[in-house]
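Student: return a 3D structure for these sequence lines:
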Amino acid sequence: MVTNTSGKKKTAVARATVSEGDGEVRINARPVELLEPELAKLKALEPFRIAEDALRESVSVDVSVEGGGVMGQADAARTAIARGLVEHTNDAELRDAYMAFDRSLLVNDVRQSEPKKWGGPGARARYQKSYR
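Tutor: Okay, here's the model as predicted:
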């Protein structure tokens, strides 16, 4: 059985394919062990640390991520992998464990950065006004 899921964070979009396999996890066709920086790799593998180790040995996960930065992509991949594992195993306990640990494992983070507007250096900040 093959399961397709997706995850989003900021402007990064990840699409994960979870299938029966030998525990191989690939992100953009490269083994997850080669992912840099180390924090991004740890974040992407978080769903496997919460689930039991036997689960990783029985599935293969292939993730394609585009858009955003390194950590946004890692967060999007993390959501896609966790959703894929829950859907593939159809395990309510695993779903509850993910929700108890961190809701963003199963739910997309819809926050976006606000666009810059005229009259200031940023989205909300305004230029200072001088009277003298």
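
Student: going forward, measure contacts between C-alpha atoms and count neighbours the same way
Tutor: Will do.

Student: in the helix or strand containing residue 5, what's buried?
Tutor: According to DSSP states H and E, residue 5 maps onto strand 2-9. For strand 2-9, a neighbour-count test (16 or more other C-alpha atoms under 10 Å) marks 3-9 as buried.

Student: pretty sure residue 65 belongs to a strand, no?
Tutor: Yes: counting by DSSP: H, G, I helix; E, B strand; the rest coil, residue 65 is part of a strand.

Student: need the contact list for it.
Tutor: 12-15, 27-28, 73, 76-77 (C-alpha atoms under 8 Å, 6 or more residues apart in numbering).

Student: for residue 18, same thing?
Tutor: Taking C-alpha under 8 Å, 6+ apart, one finds 2-4, 59-62, 81, 84-85, 88 in contact with residue 18.

Student: other residues contacting the lengthiest helix in the chain?
Tutor: Ranked by residue count and defined by DSSP state H, the top helix of the chain is helix 70-89. The contact list for helix 70-89 (C-alpha under 8 Å, 6+ apart) reads 1-19, 40-41, 43-47, 61, 63, 65-67, 92, 94-95, 98, 104-108.

Student: before we go on, could you also do this sequence so I can check it against the first one:
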Amino acid sequence: MTTPKTEIYFATRKTASAHVYITKGNGRIRINNVPVEMIGHEMSREAILAPLEIAGDLRTRVNISVRVRGGGYSGQASAVATAISRALTGWTKSKKEPRDHPFPKSIREDLRKRISVYDKYLISGDARMKEPKKFGGPGARRRKQKSYR
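Tutor: Here you go, the predicted model:
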């Protein structure tokens, strides 16, 4: 018996990071080895399930396991939602065609369009969250400037 092909996807939000493992399956979703239905924080659960609700009946064809660390409820929920949407659409950093994905390319493109209509930052993430500090900008101690009167 062969083991199903597992693909790993990654997303961050604030200080939270989420790793999603997606395989062909029967629709089981676990976060830190806990079923998603048992997550106590209701707003976090709704944020996590948003990309799965958009996917509709496609969610019953995959098993999703998520490992999330760091941050609080909101940051973790956003990181998990972004990582799940990336996993469902087959997004990779190298933009190559993923092999043995549970969905064909046409279904992934349709799903990507539906997710981007719902929230354009759900697939790609918000670029402003990771903008680096600019060199020569204000630091911890502000320097005196000459006044030009």
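
Student: where does the TM-score land?
Tutor: Here the TM-score for the pair of chains, by TM-score structural alignment, normalised by the length of the first structure, is 0.80; 117 aligned residues with a C-alpha RMSD of 2.0 Å.

Student: which residue ranges of the first structure form strands?
Tutor: Here the first structure has its strands, by DSSP state E, at 2-9, 12-20, 25-27, 30-31, 59-66.

Student: okay, those strands in JSON lines with distance to residue 52 of the first structure next?
Tutor: Putting the strands of the first structure into JSON lines (distance: least, C-alpha to C-alpha, whole Å) gives the following:
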{"stretch": "strand 2-9", "distance to residue 52 of the first structure": "19"}
{"stretch": "strand 12-20", "distance to residue 52 of the first structure": "16"}
{"stretch": "strand 25-27", "distance to residue 52 of the first structure": "16"}
{"stretch": "strand 30-31", "distance to residue 52 of the first structure": "20"}
{"stretch": "strand 59-66", "distance to residue 52 of the first structure": "12"}
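
Student: tell me which of these sits nearest to residue 114 of the first structure.
Tutor: strand 2-9 (14.3 Å; C-alpha to C-alpha).

Student: quick one: the closest one aligns where in the second structure?
Tutor: Counting by TM-score structural alignment, strand 2-9 of the first structure falls onto residues 6-13 of the second structure.

Student: ok so, going back, closest one of the contacts of residue 65 of the first structure to residue 51 of the first structure?
Tutor: Using C-alpha to C-alpha, residue 77 comes nearest to residue 51 of the first structure of the contacts of residue 65 of the first structure, at 16.1 Å.

Student: what does the closest one align to in the second structure?
Tutor: Aligned counterpart of residue 77 of the first structure in the second structure: residue 80 (TM-score structural alignment).

Student: burial count for that match?
Tutor: 30 (other C-alpha atoms under 10 Å).

Student: what's the answer for the one 5 residues further on, then?
Tutor: Applying other C-alpha under 10 Å, we find 28 residues neighbouring residue 85 of the second structure.

Student: one step back: most neighbours of all the contacts of residue 18 of the first structure, which one?
Tutor: residue 81 (32 neighbours).

Student: contacting residues around the equivalent of residue 63 of the second structure over in the first structure?
Tutor: Alignment note: residue 63 of the second structure maps to residue 60 in the first structure; criterion TM-score structural alignment. With contacts taken as C-alpha under 8 Å, 6+ apart, residue 60 of the first structure has the following neighbours: 18-25.
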